[in-house]
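Visitor: Could you look at this predicted model? Sequence included:
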Amino acid sequence: MAPRKKSPNMVWVVKSKQPAKTTEPATDKKTSSVSSLLSDSVSKLHLSSSEDHTSPPDWSTLPEELLHIISSKLEDRFDFIHARSVCRPWRSIFPYPSSSLRTTYSLPSFRKFPRRVSGAFCTLERFPVFLFRLLSPHNTPPSQFFVGGVRPDNQTPRSDPTLLNIADHQIIPLGHMCRMVGYDPNSLETSYRGVAFLEVNEENGEFVVLIGYAHDILALRSTEMRWSRVDDCSRADCSDIVTFRGKFYAVFINGDVFAIDPYTLKTTPLRPPNIPGCGRCNYLVPYGDDDDELYLVERIIVRNQVLSFTKLTCRVSVLDVEAGEWVVVSDLGDRVLLVGKPGNSSGNGSCSAKELPEGCGVSGGSMLFINEIFDETFPYKYGVDTGNPGDDLNVWRCSRETRVSILNKSPMVALRIERAEL
């Protein structure tokens, strides 16, 4: 993240209550001294800046004692990132938030599986993902969104980074995603098709990794550090793997879905009902910080018809974990499903529309395909009336009230949402 200078009109404010008694408790004395120190420091900054109106206040002159106090009061991870961007001396005081760091794991290479290549390794990267919405005065389209992760500015990525002034953005966490460094699940040059990570013993740091490779699902336990084939699974190519409530869920290009136990690697088929005369592209989308729901989005492709992405319909189901089956739904409530992923990562995201301002172009009960082949798409909603009497209303289809332009796909997805011209 590039350093950002604060504007001259920025001030720190501390609210404190006057003590009711003449004798101040120790905590009140401490608060009073902090307030006095803060007031004196800010006054000096304003005095120095008023003498030279062309230069902003020099925030690097704030006492280190005050910075440590401020650092101890911060809770939000992006407050730390904001503070680190003020000036270079602050970076030694405000640590980069560990919750935003990427975790990497060096694993044995799977490139020539089932052969084991001595001394060959691959790198798994697990990182938090966020939805960034550029703030605007009226919260009306056109709106600009970004989906991706963040990294410290001293970690140089392999590709050109997307630089954002995050002080100008609303930030919504979307959970974690994984990627194999140097591998692209959408590339035809390799047989790699996605990865998922699951911690099985937090105390001992034990984990299990699953990848889709060629026609197989491969598993690696940290206690063994070797790849093995998962038996009794689909023979079709895997298209993606996600985690939900302590299990892996893999989806395949032929429509198969399997749940995989991380301890036994036992598989359970969860194939949704067929749609006569149609093929489909399936996507798994977890929702909620506590694994509230797992959605299956099926993009329906009618056979023997001209393919038009803007006219494709969808069927959406939610997993009934106890019954072990998919239940078709027509209502997502206030939820927004983000189908697609930034760069070469695995997994899909979701959020609540309650976290977004009304009228920003994204509403509850909708889906956004954020990584399309073409650079334009539309939100999907249920029961959209196309004006054609022959079109079924009991499906999810494009709502042309707003148009989504995909400006960038890697390393972050960049979207512009604007009102469509009808």
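Guide: Yep, that arrived. If you're wondering where the values come from, they're calculated on a predicted model, not measured in any experiment.
Visitor: can we go C-alpha only for contacts and neighbour counts from here?
Guide: OK.
Visitor: all strands of the stretch 151-300 of the chain, in order?
Guide: Ranges of strands in the stretch 151-300 of the chain, per DSSP state E, counting those that start in this stretch, are 169-180, 192-201, 206-213, 216-221, 227-229, 238-244, 247-252, 257-260, 267-269, 278-287, 293-302.
Visitor: Switch those strands over to a markdown table; also include distance to Phe146 and mean neighbour count.
Guide: Converted to a markdown table, the strands of the stretch 151-300 of the chain look like this (distance: least, Cα to Cα, whole Å; neighbours: other Cα atoms under 10 Å):
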| stretch | distance to Phe146 | mean neighbour count |
| --- | --- | --- |
| strand 169-180 | 10 | 20 |
| strand 192-201 | 22 | 22 |
| strand 206-213 | 27 | 21 |
| strand 216-221 | 31 | 22 |
| strand 227-229 | 35 | 18 |
| strand 238-244 | 21 | 24 |
| strand 247-252 | 26 | 24 |
| strand 257-260 | 29 | 22 |
| strand 267-269 | 35 | 17 |
| strand 278-287 | 18 | 21 |
| strand 293-302 | 22 | 20 |
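Visitor: And those strands: which comes nearest Leu37?
Guide: Closest approach to Leu37 among the strands of the stretch 151-300 of the chain (Cα to Cα): strand 169-180, 31.0 Å.
Visitor: okay, the angle between that closest one and strand 192-201?
Guide: 100 degrees (axes from the mean of the first three to the mean of the last three Cα atoms, to 10 degrees).
Visitor: how many neighbours does the closest residue in space to Thr402 that isn't next to it in sequence have?
Guide: Spatial nearest neighbour of Thr402, chain neighbours left out: Arg419 (4.3 Å); criterion: Cα to Cα, 6 or more residues apart in numbering. Using other Cα atoms under 10 Å, Arg419 is surrounded by 15 other residues.
Visitor: I'd assumed Thr140 was in contact with Arg419.
Guide: No - with contact defined as Cα atoms under 8 Å, Arg419 does not count as touching Thr140 (9.2 Å).
Visitor: which stretches of the stretch 301-422 of the chain form strands?
Guide: Going by DSSP E, counting those that start in this stretch, the stretch 301-422 of the chain shows strands at 313-320, 325-329, 335-339, 349-352, 366-369, 376-377, 380-382, 396-398, 402-408, 413-419.
Visitor: So for the longest one, what gets flagged as buried?
Guide: Of the residues in strand 313-320, those buried by neighbour count under the rule 16 or more other Cα atoms under 10 Å are 313-319.
Visitor: ends of stretch 408-419, how far apart?
Guide: For stretch 408-419, the first and last residues are 20 Å from each other (Cα to Cα, to the nearest Å).
Visitor: Next, find the distance separating the residue lying closest to Pro185 once chain neighbours are set aside from Phe244.
Guide: Computed as Cα to Cα, 6+ apart, the closest residue to Pro185 that is not its neighbour in sequence is Arg193, at 4.2 Å. Arg193 sits at a distance of 19 Å from Phe244 (criterion: Cα to Cα).
Visitor: before we go on, here's another structure to hold up against the first:
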Amino acid sequence: MAADWSQLPEDLLQQIYQKLNNQFYQLRFRSVCSPWRSSISKNHLNNLPTKLPSSCSNSNNTSITLSLSKRSIFLITPPPNQQTLNPWLIKIGPDSNNQTHLWHPLSRDTQFPLYHPIIIDFNQISVRDLGREFVIGNFPSRRPLYIDCNNSLDPGKVVVCDTWHNGIDRCSLLLTIHGTGELAIFRCGDEQWTLIPSISEFPYTDVCMFNGRPIAVDIFGEVVEVRPDLSLDLVVEHGMYGGKKKVLVESDGELLLLVSGHLSYDYDDSVLDDDGEGIYDGAVQIDVFRLDEKEKKWLHVKDLGNRVLFWGEDCAFSASFIGNGNCVIFSDAVFRSVHSAELGISVFHLDGRCTSPLSDFPCYSNLFWPAPEWVKLNIDNSRVCVLD
């Protein structure tokens, strides 16, 4: 008699689920059948709370809490015998009302306009898991109302480490950047955020997970790893003095650093960014560096091969494409450009050192909304949710 796998005990299903460190496999686990799906909470965040304190002390802000939501980034790829078709890039996650939506992959707040509800069955369509994005705070509001800017978080990019060990047992944590430029950490069981004493006099600009380790970079390229005892282990010293913005991205097992600048500097102080600074109206240029951990330095990368790097508001990720690559696709909102390209997205080509509108390259613009025709043929418009 064939075994009925749908009748496995719930505690056994939960043990199996916890062994799946890759989120995409976790999604497929929940897609097997209704009992397997119901055995795991939809908003399972490795025992992390869905509400977080907005400050790092027990002062006036203790009554203010911020929401935590998780979004997953996927590349839906065509069947092996139809490689000439365009893939589809999506981001799936809940809104402020905990309703699942399709989000623009490079935007924190923009949802895809679903005129008809759809369901995507990941067991039927080939999908590549490109990463995830954790968002603190409600949307579309970019930041919470600060009571004390020296005590509040800057809820931009946040990363979650679910394989961390605190010396006793497995412990999940969140890592983000405090409003002062210091690192802030929230561990399972904590009641408030903890500021990590810095080993640098300069503010940190980005955080990421690399090989299961929480990593941060400051404005001059110094990289540190957060250790379980909350000490900082120096990975790369200072030595990179150019660029207005820096962001980390893991790509094919490598840690890359994207550094932005401008080809022209037409400064406009009549338009201010989120930090109250004037905006540069000029073409963006981007340099890519690869971390050499053995030599403890950044190496300049001039050719990414068939890899494409994506730089969004609160996320950065990469993907490989047959016959295309060696470029960075970025949201203009990252740089607060005065003049945005069509759809607010541009392409920087590493070989020609130039920036182009996304619309000039259908092989890239077709990655975004709307869904390609071959995808539409494989989804059911009669259902009312996105299967995740």
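Guide: Arrived safely. These numbers were taken from a predicted model, which means no experiment stands behind them.
Visitor: Let me see the TM-score of these two.
Guide: For these two chains in superposition, a TM-score of 0.61 is obtained (TM-score structural alignment, normalised by the length of the second structure); 309 aligned residues with a Cα RMSD of 4.6 Å.
Visitor: can you put the buried residues of strand 313-320 of the first structure in TSV and add distance to Leu218 of the first structure?
Guide: Output for the buried residues of strand 313-320 of the first structure, formatted as TSV (distance: Cα to Cα, whole Å):
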residue	distance to Leu218 of the first structure
Thr313	32
Cys314	30
Arg315	29
Val316	28
Ser317	27
Val318	26
Leu319	24
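Visitor: circling back: of all the strands of the stretch 151-300 of the first structure, which lies closest to Ser363 of the first structure?
Guide: Nearest to Ser363 of the first structure, of all the strands of the stretch 151-300 of the first structure, is strand 169-180, at 14.8 Å by Cα to Cα.
Visitor: Distance from the closest one to the middle of the chain?
Guide: Its chain's C-alpha centre and that of strand 169-180 of the first structure lie 2 Å apart, by Cα atoms, centre = their mean, to the nearest Å.
Visitor: how much does that strand deviate in direction from strand 278-287?
Guide: Using the same axes, to 10 degrees: strand 169-180 of the first structure against strand 278-287 is 120 degrees.
Visitor: Return the list of helices and strands in contact with strand 169-180 of the first structure.
Guide: strand 121-134, strand 192-201, strand 349-352 (3 or more Cα pairs under 8 Å, 6 or more residues apart in numbering; DSSP states H and E).
Visitor: pretty sure the residue nearest to Pro185 of the first structure is touching Leu210, no?
Guide: No - with contact defined as Cα under 8 Å, Arg193 of the first structure does not reach Leu210; the gap is 10.6 Å.
Visitor: need the contact list for the residue nearest to Val217 of the second structure when sequence neighbours are not counted.
Guide: Nearest non-adjacent residue to Val217 of the second structure, counting by Cα to Cα, 6+ apart: Val223, 4.5 Å away. Val223 of the second structure is in contact with 215-217, 234-237, counting by Cα atoms under 8 Å, 6 or more residues apart in numbering.
Visitor: Looking at the first structure, which of the residues you listed hold up?
Guide: Compared against the first structure with both residues aligned by TM-score structural alignment, their matches' Cα atoms under 8 Å, the contacts of Val223 of the second structure retain 215-217, 234, 236-237.
Visitor: Quick one: these as JSON lines, columns for distance to Arg187 of the second structure too.
Guide: Output for those, formatted as JSON lines (distance: Cα to Cα, whole Å):
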{"residue": "Ile215", "distance to Arg187 of the second structure": "16"}
{"residue": "Ala216", "distance to Arg187 of the second structure": "17"}
{"residue": "Val217", "distance to Arg187 of the second structure": "20"}
{"residue": "Leu234", "distance to Arg187 of the second structure": "22"}
{"residue": "Val236", "distance to Arg187 of the second structure": "25"}
{"residue": "Glu237", "distance to Arg187 of the second structure": "27"}
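Visitor: Asn58 of the second structure: which of those is nearest?
Guide: Ala216 (25.9 Å).
Visitor: just checking, the closest one touches Phe210?
Guide: No - assessed by Cα under 8 Å, Ala216 of the second structure is found out of contact with Phe210, at 9.9 Å.
Visitor: isn't Val336 of the first structure right up against Gly365?
Guide: Yes - with contact defined as Cα under 8 Å, Val336 of the first structure reaches Gly365; the gap is 6.0 Å.
Visitor: Those two: who's more crowded?
Guide: Counted by other Cα under 10 Å, Val336 of the first structure and Gly365 do not tie: Val336 has more neighbours, with 23 against 19.
Visitor: Check the alignment and tell me where that one lands in the second structure.
Guide: If you follow Val336 of the first structure across to the second structure using TM-score structural alignment, you land on Val308.
Visitor: any idea how far Val328 of the second structure is from its match?
Guide: The gap separating Val308 of the second structure from Val328 of the second structure is 6 Å, by Cα to Cα.
Visitor: How about Gln18 of the second structure?
Guide: Remark: distance between Gln18 of the second structure and Val328 of the second structure (Cα to Cα) = 34 Å.
Visitor: Mind checking which of the two has more residues around it?
Guide: More crowded of Gln18 of the second structure and Val328, by other Cα under 10 Å: Val328, with 24 against 13.
Visitor: got the contact list for the nearest residue to that one once chain neighbours are set aside?
Guide: The spatially closest residue to Val328 of the second structure, leaving aside those adjacent along the chain, is Leu309, at 4.7 Å (Cα to Cα, 6+ apart). For Leu309 of the second structure, the residues meeting the contact criterion (Cα under 8 Å, 6+ apart) are 316-319, 327-329.
Visitor: For Gln26 of the second structure, state which of these is nearest.
Guide: Phe317 (19.6 Å).
Visitor: what's the counterpart of the closest one in the first structure?
Guide: In the first structure, the residue equivalent to Phe317 of the second structure is Gly349, according to TM-score structural alignment.
Visitor: Next, find the distance separating the closest residue to its match other than its chain neighbours from Arg158 of the first structure.
Guide: In space, Gly349 of the first structure comes closest to Leu338 once its chain neighbours are excluded; the distance is 5.0 Å by Cα to Cα, 6+ apart. Distance of Leu338 of the first structure to Arg158 of the first structure, given as Cα to Cα: 25 Å.
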